[in-house]
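In: show me the folded form of this:
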Amino acid sequence: MFHTVLVANRGEIACRVIRTLREQGIKSVAVYSDADRTAPHVQLADTAVHIGPAPARESYLVIDTIIDAAKKTGAQAIHPGYGFLSENADFAHACEAAGIEFIGPPASAIEVMGDKISARAAVEKREVPTVPGISRPGLSDDDIIAAAPGIGFPVLIKPSAGGGGKGMHRVETPEELPERLQAARREAAGAFGDDTLFLEHFVDTPRHIEVQVMADKHGNVIHFGERECSLQRRHQKVIEEAPSPLLDEETRAAIGQAACDAARSVGYVGAGTVEFIVPSARPDQFFFMEMNTRLQVEHPVTEEVTGVDLVALQLAVAAGEKLPLAQEDVTLTGHAIEARIYAEDAAQGFLPTGGTIKRVTLPTGAGIRVDSGITDGSEITSLYDPMLMKVIAHGANREEALSRLDDALAHTHIAGFTVNTEFCRFLLSVPEVAAGDLDTGLLDRVSDNFEPAKPNENALIGAAMVWLASRWPEKPTSAWAIPDAWRAGRTSDQKIRLASNGEDFLIAITGTPSDAQVSIDGEAAVPAAIFRVGDAWNVHIDGIAHACSVADLSDGEFAHVVLTDATGSIEFTRKDAVLATSEDADGGDKTLVSPMPGTVIAHAVAPGTAVAVGDAVVIVEAMKMEHTLRAAVDGVVTFHVEPGEQVPAGKPLATVEPQES
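Out: This is a model prediction of the structure:
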């Protein structure tokens, strides 16, 4: 076994790999960019090496720099995690040339499976079923447009290189196809440096089911059951579970065998995931989609139901050991479900968010696991993937796992900006999800029904009491120093206005922190008191005590209050502290402003072009996803930014000036 392993990644996957290295008694080496100098994975590792500026292309994606860091620290092997260089054949070759073990498959397997066209050809030789379509090298737009009617609409445009949904487009009609092909080529070129595309028929009401495989260097290949990954948007998974509620034992064995055959078709070694598209009505008619030649984000649900540490197995296989178990030794116990926590605002069309994390509150309890790469003070930017952490629940059955995950998400709080935790809870409450009646379009069909919950009364009262206590002097020098709104001859109340999720609340407080009456928007007053307990607070509301944590408390202002007994969480500002909209964003419908921090990818038209309502004008990328801004009025385009520019949220990007008649 290795004595030192470098982890060529960041965030939660780096932390997760480092934990297993520590358990195995192996020294861990982290790498970090300028943006990650104080990141959790750097603090967790035994040694850390600086590898360059914040942009990934200048740090985490520079092969020579990673190899050099491994040599300097005496690392015998490199674990690539997922993303970045994990499926880069050149990186695997570079490791081999440097005499460093790449904890992953051979470069030849990455090359074949990394190109979806060659991957289809390889698995078809093993009689693994594939989706009908056209897939050969060098397909032009004209080739694809000509073949589409024969394949049958709807069709799915897919990039030959890469994955994660980038460059994938579902197309319903022939008229849409030319514009979607241009967008797909641009996205594929930007994400993978290769704009090769192919086309498949879009399977009706499809389910996304994948199988975890592991292969050693001695020809042994086994699978660890399947995962259901159908709850996704823009081809990015949100909720995953194991096993799938769709498959019976016979189909489970068949799809597992097909996955092992797919791995054998390329002489696979290590951990990999074979992804299948499965018709909801005919689960026995599954089709190969692709193989991810790395560990998957959702691997924890497999670990929970099998009891196997997949990273530990990766290490053993890379060191040349035989798999310590055979297929008949793999058993599935109970059910596990995972929710991915993203920096995004589900109520605003899933726009990326970000900023400084003020406070992180994580859930605990029976069957709960959290894989996280963040901590208080972490800075989340558009430079890297928006996934912050994963919350995983394991139960004796699916119903218990669902219930445990919902409760865990209720106790998961990230202060500083909006995340999708509440949306994940909404998804779990959807009847089709509870019943296991899933397909890859379900999330998009129900997401418009999502509305952020209003802050509950206890959270508002707790926040108001924290505000009062923060202003109350510990040792007042006079009666005038006490902020109790006292008036000559009578008592009075203090009023503060809080803004949260676009709503205002007028809170009236009478009394002291230890003996107060609090009302919300003129409703009946409730007795309340607050006491400091170390760095936290204890809020008593109508005779019931609630543990309370506060983020960003300064000068009586605060950003986030969490009542940790699940009675509520609230993030807000004092209403009088809310800033007016930037004047730079003025211009009404004529001006297109960036809805999030990101990078301008392209002008969709030339400056001075006349456009109509709905025409694409400018394209912005954030968190690896493209967002097209379209004209809201007819007019002539003027651009205020150039492709390649990094822009903050609210930055004016272009103006569409209506033409005079």
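In: rest of the way, CA atoms for contacts and neighbours
Out: Fine.
In: what segments of the stretch 401-550 of the chain are helices?
Out: Using DSSP state H, counting those that start in this stretch, the helices of the stretch 401-550 of the chain run over 421-429, 431-435, 442-446, 457-471.
In: ditto for the stretch 101-250 of the chain
Out: Residue ranges of the helices in the stretch 101-250 of the chain, as given by DSSP H, counting those that start in this stretch, are 107-114, 116-125, 141-151, 177-192, 249-264.
In: distance to S470 for those - can I get that in CSV?
Out: Putting the helices of the stretch 101-250 of the chain into CSV (distance: least, CA to CA, whole Å) gives the following:
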stretch, distance to S470
helix 107-114, 56
helix 116-125, 59
helix 141-151, 64
helix 177-192, 48
helix 249-264, 58
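In: let's see this one next to it:
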Amino acid sequence: MSEPASTRVIRSVLIANRGEIACRVIASLRAMGVRSIAVYSDADARAPHVREADIAVRLGPAPAAQSYLDIAKVVAAAVETGADAVHPGYGFLSENQDFAAALAAAGIVFIGPPVVAIATMGDKIAAREAVTRRGVPVVRGLSRPGLSDDDLVAAAPDIGFPVLIKPSAGGGGKGMHRVDDPAQLRAALGTARREALAAFGDDALFLEHFVDTPRHIEVQVLADEHGTVIHLGERECSLQRRHQKVIEEAPSSLLDAATRARIGEAACDAARSVGYTGAGTVEFIVSARRPDEFFFMEMNTRLQVEHPVTEMVTGIDLVEQQIRVARGERLTIAQDAVVLSGHAVEARVYAEDPAQDFLPTGGTVRTLSWPTAGAGVRVDAGIDAGSVIGSDYDPMLAKVVCHGADRMEALDRLDEALAKTVLVGVGSNVDFCRYVLAQPRVRDGELDTELLDRLAADYAAPAPTPAALVAGALGVLDLGRAGDLWSSAIGFRIGVPSPITTRLHCGGHRYTVSALVTDSDTRTLRAEATIVAEEADGGAGDADEVWRGAVYLDHASAAAVTVRCDGIGSLWVVEQTSGTQRWVCGEDGTWVMQLAHRLETSEDADAAGDVRSPMPGTVVAVPGVDGQTVDTGDPLVVVEAMKMEHTLRAPVAGVASVTVRAGEKVDAQQILAHVAVPEVTEQ
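Out: Below you'll find the predicted structure:
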């Protein structure tokens, strides 16, 4: 078949984004023979997307407002490099109608829908009106411009409780509130308006009935400029935490073939209602109790983060299709030619600590190894060893995506791929994703949009295995040079061997690892090891011996250490990121271990009053006053990182001293304040 004629020439594309989506777009452009142009901030000067592109242009400092979100700078970069078109990725300017209009004024193609489609679907009230005219079902509610709190309170009884308050502008769960009790509605409206105004600059709200046991089902659509609109099946996105997706899959186990066809056609009608072109996603809410009923939520006028699962089950490159539509080509894919083959599941890898209420993390990626691509495994990543993860951008680092003949095989393959992921230096949610995949309700497909929040409430980081503790204790030893006893770090004394004793703090517990080396050379070590678990507070109370046996370590490289305990072998990456901190990573989990000691000196006791930032970020408020007497738990400093605020409180009662000011950038573990405990004078 001959290639359809294009009405626009696109030989070079600027990607107005960063991270994994920029790398993903570059891959398709390279396959199509199209020149790729990257943009970057100072924080991303050495990022993978900068290296992979044919050309890279600096936009400005790290803050997004001064770089990736600066429309004038992005358009200027496109003009200066001779870009024919701009691909916005997702986030940043991807759904900004002013950006699309600015590109059009500069004679540059925006790889996305028309401005009117962005504007209409970006306003949730206008979107509901548009799709309703096409007969697309919407949730019962009240939505029109200019609704007051009185209007919404008066309409709520007819809508039916529980109700869901939603902002007209924006998304991502900001400003959304479920209200079950009519007496709480007015207060919740006030809160929602403040949040919407702060997040989107628009406090317009509307009200919907809350669908019982909701599941989040979205449909991928493609539309060309010649009137053809098709869908590529649906994705299940119900596994989300606080309205942010974590694990997605395609197709959904909830829908039968008849419902799949109906919801797909409804999605196409939603796209037709605004004259949509390109790739887009129509999101629906479906009750798990009534899977044959679905209701329009919103339309995302861009490529979605989770688009790889659709690509894996259809074999269609969505970025390539976006480029072809932007050229003015006709779609060459007929609706009846779209076949969903097998099942695909994606896990988003975030820089966060699930065991600490998903607190954002950060730092330098020291060791990184993804599962081998191929055989149903795909990794979309925007980081590499040496990448610095800060607080200026979204915490998503990568996506691990797996395909299988059926859902069970895809889930198993994803769990195995996550087990083989090695990420040292930055805390992540990899272990949490594996915990979620192992849950019976997830395995059985019994999902809803609140399931992940319920599962997260019961989550605890996995306890370190004996092999991990041995690796943490011995994996950083310098075994010296052949025949040179004095350069070796292993225990030695005249007469009898000396045991190596290491005390480690991990996950709120302390462990003592005692190892007696029986043989060693410059690469390998054999020992008899004993592990004793102490009390969580490190006191001198009872201790339990948790493991005793033979251990063999093979220092194959500077970072990789193979640890075998009583014949059980695992590959671990052991890295000492500071004098006292050790990372241990293997197929059973990832742990950060600290060399532990009791508070034996006055300096140790004084350090108990330190208030340290748990992650890199920006100080946004300082409620503590220098020299003020505070109680345990009083707020001292508020740090913002990755769009979340974290209040740091006094660890002990005493006199506070604050060392930072609002607006100051801080590093992880930096001391921001200190509480001095007054000395007790004996009478």
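In: TM-score them against each other, please.
Out: Scored against TM-score structural alignment, normalised by the length of the first structure, the superposed chains reach a TM-score of 0.88; 636 aligned residues with a CA RMSD of 3.4 Å.
In: closest to A585 of the first structure out of the helices of the stretch 401-550 of the first structure?
Out: Judged by CA to CA, the one of the helices of the stretch 401-550 of the first structure that comes nearest to A585 of the first structure is helix 421-429, at 28.7 Å.
In: ok so, going back, for the helices of the stretch 101-250 of the first structure, which one ends up most surrounded?
Out: helix 107-114 (a mean of 22; mean count of other CA atoms under 10 Å).
In: circling back: any idea which of the helices of the stretch 401-550 of the first structure is most buried?
Out: helix 457-471 (a mean of 23).
In: longest strand of the first structure, counting residues only.
Out: If you go by DSSP state E, the first structure has its longest strand at strand 221-233.
In: in terms of secondary structure, what does that strand contact?
Out: strand 206-215, strand 236-242, helix 249-264, helix 299-306, helix 442-446 (3 or more CA pairs under 8 Å, 6 or more residues apart in numbering; DSSP states H and E).
In: what about 7 Å?
Out: Counting contacts by 3 or more CA pairs under 7 Å, 6 or more residues apart in numbering; DSSP states H and E, strand 221-233 of the first structure is packed against strand 206-215, strand 236-242, helix 249-264, helix 442-446.
In: output the residue interval of the second structure matched by that strand.
Out: Using TM-score structural alignment, the residues of the second structure aligned to strand 221-233 of the first structure are 229-241.
In: post-alignment, that stretch versus the first structure, mean distance?
Out: Taken against the first structure, stretch 229-241 of the second structure registers an average deviation of 0.5 Å after superposition, with mean CA distance after the TM-score superposition for the first structure.
In: end to end, how far does stretch 420-439 of the first structure reach?
Out: Distance across stretch 420-439 of the first structure, first residue to last, is 20 Å (CA to CA, to the nearest Å).
In: what's the closest non-adjacent residue to H209 of the second structure?
Out: The shortest distance from H209 of the second structure to any non-neighbouring residue, by CA to CA, 6 or more residues apart in numbering, is to V163 (4.5 Å).
In: and that neighbour, what pairs with it in the first structure?
Out: V163 of the second structure maps onto V155 in the first structure, by TM-score structural alignment.
In: how about L205 of the second structure?
Out: The equivalent of L205 of the second structure in the first structure is L197 (alignment by TM-score structural alignment).
In: touching, Q322 of the second structure and A279? I think so.
Out: Yes: taking CA atoms under 7 Å as the definition, Q322 of the second structure is a contact partner of A279 at 6.1 Å.
In: show me the helices in the stretch 551-683 of the second structure, by range?
Out: Using DSSP H, counting those that start in this stretch, helices in the stretch 551-683 of the second structure cover 602-607.
In: what about the strands in it?
Out: 560-565, 568-576, 581-586, 589-595, 610-612, 617-621, 629-630, 635-641, 644-649, 654-658, 665-666, 671-676 (DSSP state E, counting those that start in this stretch).
In: mind checking which of those strands is nearest P157 of the second structure?
Out: Of the strands of the stretch 551-683 of the second structure, nearest to P157 of the second structure by CA to CA is strand 644-649, at 34.1 Å.
In: what's the angle from the closest one to strand 671-676?
Out: Angle between the axes of strand 644-649 of the second structure and strand 671-676 is 20 degrees (criterion: axes from the mean of the first three to the mean of the last three CA atoms, to 10 degrees).
In: could you say what helices and strands strand 644-649 of the second structure packs with?
Out: strand 635-641.
In: how much does the strand it packs on stray from the first structure?
Out: Comparison of strand 635-641 of the second structure with the first structure after fitting gives an average deviation of 7.7 Å (mean CA distance after the TM-score superposition for the first structure).
In: counting by contacts, list what that strand packs against.
Out: strand 617-621, strand 644-649.
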